[in-house]
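Asks: Quick one: sequence and predicted model below, then my questions.
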Amino acid sequence: MSGFVGRQNELATLDIRLRRVTESAAGTAVAIRGRRQVGKSRLVQEFCDRAGLPYVYFMATKGAAPTESLAAFLLELRESSLVTDPAVVPELAGSWADAFRILAGVLPSSPAVVVIDELPWLAEQDESFDGVLQTAWDRLLSRRPVLLLLLGSDLHMMERLTAYDRPFFGRADNLTLGPLDPAEIAAATGLDAADALDAHLITGGLPGILRSWPHGAAPLDFLEQESADPAAPLFSVPESALLAEFPSPDQTRRVLEAVGGGDRTHANIAATAGGRAGAIASGSLSPILRRLTDDKRVLAIDEPLSTHPGKPALYRVADSNLRLYLAILRSAQELSRRGRYQSAFRLIQRRWSTWRGRAIEPLIRESLELAALSGTLPWPEVETVGGWWNRRFDPEVDLVGADRGPIARNVYFAGSVKWLDTPFDEHDMSALHKSVAQLPDYKPGETGLVIATRSGIHRCKADLVWNPDDVLSAWRS
């Protein structure tokens, strides 16, 4: 796959902001946040190329000294299409306040674009940066026809940039960039629905990995191709993201790796991530889990959904590519580095089906939720879709559709996910009936039954059979 794929909604959003600048002859700022490798820089570069307006694109460098960042900014400005005479831009500036005055002085009277990428790194280098940016925006830049795009991969810091107690509050619109969705993956790869969903799980919807996917290549063929190259994006993208956000092999890193390895409960994570002294104490683990979920957004929490309060909450790695890397690909990469390419692929092939069966569940739930909100499910009251389990995890109900969560007023359907190359049959249906019988407020004959299956059904019936085409249609609609 090559070229720019998807992001039509995001491009349209930026076009609207640019039109606002053109019509008002005043500045507009947009803060764009998204995890590493999700394609923020590529999106903005594509936007600048399509807009055809003068622009400057500055990307900060992590760990650089403030003087180095200032010099780099002025160099980019001097060489940008904003400037007709490079001599008017000095090589050095004493502060960011000076640099922004220089920027304002070279802005044309017609619309232009200014991009500052990895803005949180500038805030790390200079504690006053946020305040200086606010002053420059209020007094200089907002009065000019400029679209200011502020990008950052540190989600927490980017949220703080426009928080109510920060200098830039109320001055920028917020745009959160997520991974490419399954429909965009299908369009990019040319795959059918089932394989496109596999491709989404493998790549995590990250353009940096998707660009190396040959058009029409089956998922296992792609995995075999990448296994021969230990530096392939399939390995290097999650590896670099892990090292960038968690460079030290400390407790936080061990907790993340424990979850990636399959530990889902608080107790199991504590035991696996602990050291020689034993499991991590709850007082230490809970803040780490909060940071990984609330600040870093690298973990997601699933809570049992029913009409009664339930425990325990379960943790998972939010990005399916990083999840695959921690569970399987890292071991395969080590084999590939030793020249054992076939062994690397056999390892992936051996573990793939089992891993996929669990990893697809959040995607199935999200697709059902999207379909419910668009009014295409038989239960118009459904607004949230989750799963349910008791403290013993016996049983686990994969799908629960309700009017709210995690404590619902009403449950409208329950169901099972079987994402294998064999159909859902009467034995699976018998197991489902036994499981849902323990779901609080499940009413036989009244509560709907939903089957999500990769390979159809055999000798059984349900109120709704959800197949790969249905999953993909939820995003297309």
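Replies: Great, that's in hand. Residues are numbered from 1 along each chain as shown.

Asks: switch to C-alpha atoms for all contacts and neighbour counts from now on
Replies: Fine.

Asks: So what's the gap between the longest helix along the chain and the chain middle?
Replies: Secondary structure of the chain per DSSP state H: the longest helix is helix 341-359. Remark: helix 341-359 is offset 23 Å from the chain centroid, using C-alpha atoms, centre = their mean, to the nearest Å.

Asks: Tell me the buried residues in it?
Replies: By neighbour count with 16 or more other C-alpha atoms under 10 Å, helix 341-359 contains the buried residues 341, 344-345, 347-348, 355-356, 359.

Asks: likewise stretch 70-80?
Replies: 70-75, 77-78, 80.

Asks: Just put those in JSON lines and tack on distance to Val385 and secondary structure.
Replies: Converted to JSON lines, the buried residues of stretch 70-80 look like this (distance: C-alpha to C-alpha, whole Å; DSSP: H, G, I helix; E, B strand; the rest coil):
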{"residue": "Leu70", "distance to Val385": "49", "secondary structure": "helix"}
{"residue": "Ala71", "distance to Val385": "51", "secondary structure": "helix"}
{"residue": "Ala72", "distance to Val385": "48", "secondary structure": "helix"}
{"residue": "Phe73", "distance to Val385": "47", "secondary structure": "helix"}
{"residue": "Leu74", "distance to Val385": "50", "secondary structure": "helix"}
{"residue": "Leu75", "distance to Val385": "51", "secondary structure": "helix"}
{"residue": "Leu77", "distance to Val385": "49", "secondary structure": "helix"}
{"residue": "Arg78", "distance to Val385": "52", "secondary structure": "helix"}
{"residue": "Ser80", "distance to Val385": "49", "secondary structure": "coil"}
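
Asks: then this one, side by side with the first:
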Amino acid sequence: MTAFVGRTAELAALESRLQRVSETNSGVAVAIRGRRQVGKSRLVQEFCDRASVPYLYFTATKGASQTESLSTFLFDLRESSLVTDPAAVPESAANWIDGFRILAREIPDRPSVIVFDELPWLSEQDSLFDGALQTAWDRLLSTRPVLLLLLGSDLHMMERLTAYDRPFFGRADNLPLGPLNPAEVAAATGLAPVDALDAHLITGGLPGILRSWPSRTPAMDFLRQECADPAASVFSIPESTLLAEFPAPDHSRRVLEAIGGGDRTHATIAASAGSREGAVPSGTLSPILKRLTEDKRVIAVDSPLSTQPGKPPLYRIADTNLRMYLAILRSAQDLSRRGRPDMAFRTIERRWPSFRGRAIEPIIRDAVYLAALDGRLPWLDVEAVGGWWNRRFDPELDLIGADHGPIAKKVFFTGSIKWLATPFDNHDAVALARASAQVPGFEPGVTGSMVVSRSGITPSWDSSSIQAIWDATDVIDSWR
């Protein structure tokens, strides 16, 4: 099995709850949600292996009937380390209440773990499942020394599981699981910081792709070898995500593809996602954008950060691997399927620099935000980090640090991200100063400056006017 990397905080969180089970001799439930391929199942399996306690791991099957799911559940129970006498576990149950009763009989008197993976699929099969789970927990499981882990990739349904108007409200801790962070990607790939950030953009921090990344292999070498296989994980994982969540070529799919293709504003998305009859009407587009942002969490929204309300908001694909697939990798995959891996790689090479320059910005903003919270910036009161632009996108500033957002009371610094092969120089500094003067809340001589550069700064340039100068190592260190 591939070495397990990262997830230190998540493993510690699960271990602390198992310790609570041991100390109180009563049950604890945890709902773990995260997008597909983010590593939920691998995390929980690793935890079960390390915990060295009896456990049951049951994974639901999408589209299965209730009868089929119960049969599989009871089979997995018989095969699990919970059971001392497999012959005592029946092969079928009338419903989930009966299934939970059978489970409760097999729970030992010492701490154990029960895992339900892809829980939303069980709710799809049986509208009464959530209620049955709540009843079983309250009457059969919560008084036993068991850690119940509920996993799901449908973020909206997992959040609804513990919502105030649902049966399981107040009964489970929530543990959101995101992709591996850039420091964890660096550890997984063995790459230096500048190359590890490239790897993070390509993989989106998804363990399913990182497992196929040979140690210390630079990004372009990895992509070159992936182009020889159209079913490679860097292609197949975002493709399967797209097909699973957006199977029909409807408005939602077209909106997502417009954003993935580089359209960032409401108006340009409406135009690109429209048809021969014209742009998508605002009354149709706005609810779609809201659903993709709040329910699906597949897109993110950035607003200008300053002391005055700003427009327009900008949309982007939240997962950088899916973002890269829509912008570059899908075209490369089509060429690879036609037996032209050389052309596929040239397509990636041609589009990669401009993609990387834009896609790295939210990663760096997150890094600067973490550093601010950790007190590692010259400005100790920074609690919001973003960018700023006006309606004309002239100028457009990469970094703004403020007291809060999106409307701040004070702007502490403005900054520039230069993620190119050339260093930050005097010309870039002049452009930064000119653009900063237009930011609402900028105070000459008071507001500071920050530079994040892939290639450092020009040695001959006097950088005394810049209070913070970062490179790729500083970005990675923010997550360590």
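Replies: Looks like it arrived, so ask away. It should be emphasised that the depicted structure is a prediction, and the values quoted were computed from it without experimental measurement.

Asks: Give me the next element, helix or strand, following the longest helix of structure 1.
Replies: Note on helix 341-359 of structure 1: by DSSP states H and E, the next helix or strand toward the C-terminus is helix 361-373.

Asks: how much does that next one stray from structure 2?
Replies: Following superposition, helix 361-373 of structure 1 is found to deviate from structure 2 by 0.5 Å on average (mean C-alpha distance after the TM-score superposition for structure 1).

Asks: who does that helix touch, helix- and strand-wise?
Replies: strand 384-389, helix 468-476 (3 or more C-alpha pairs under 8 Å, 6 or more residues apart in numbering; DSSP states H and E).

Asks: quick one, it and strand 384-389 angle?
Replies: On the basis of axes from the mean of the first three to the mean of the last three C-alpha atoms, to 10 degrees, helix 361-373 of structure 1 is oriented at 140 degrees to strand 384-389.

Asks: Helix 361-373 of structure 1 vs helix 468-476, what angle?
Replies: Going by the same axes, to 10 degrees, helix 361-373 of structure 1 makes 60 degrees with helix 468-476.

Asks: Just give me the neighbour total for the residue nearest to Asp425 of structure 1 when sequence neighbours are not counted.
Replies: Counting by C-alpha to C-alpha, 6 or more residues apart in numbering, His458 is the residue found nearest to Asp425 of structure 1 once chain neighbours are left out, at 4.7 Å. Using other C-alpha atoms under 10 Å, His458 of structure 1 has 14 neighbouring residues.

Asks: any idea how far His458 of structure 1 lies from Ile451 of structure 1?
Replies: Between His458 of structure 1 and Ile451 of structure 1 the computed distance is 12 Å (C-alpha to C-alpha, to the nearest Å).

Asks: do the same with Leu399 of structure 1
Replies: Distance from Leu399 of structure 1 to Ile451 of structure 1, by C-alpha to C-alpha: 9 Å.

Asks: Identify the contacts common to these two.
Replies: Residues within reach of Leu399 of structure 1 and of Ile451 at once, by C-alpha atoms under 8 Å, 6 or more residues apart in numbering, are 415-417.

Asks: quick one, strands of the stretch 101-250 of structure 2?
Replies: Counting by DSSP state E, counting those that start in this stretch, the stretch 101-250 of structure 2 has strands at residues 112-117, 146-152, 173-176.

Asks: Does anything pack onto the first one? Which helices or strands?
Replies: Contact here means 3+ C-alpha pairs under 8 Å, 6+ apart; on that basis strand 112-117 of structure 2 packs against strand 55-59, strand 146-152.

Asks: Nearest to Pro281 of structure 2, out of those strands?
Replies: Closest of those to Pro281 of structure 2 is strand 146-152, at 33.4 Å (criterion: C-alpha to C-alpha).
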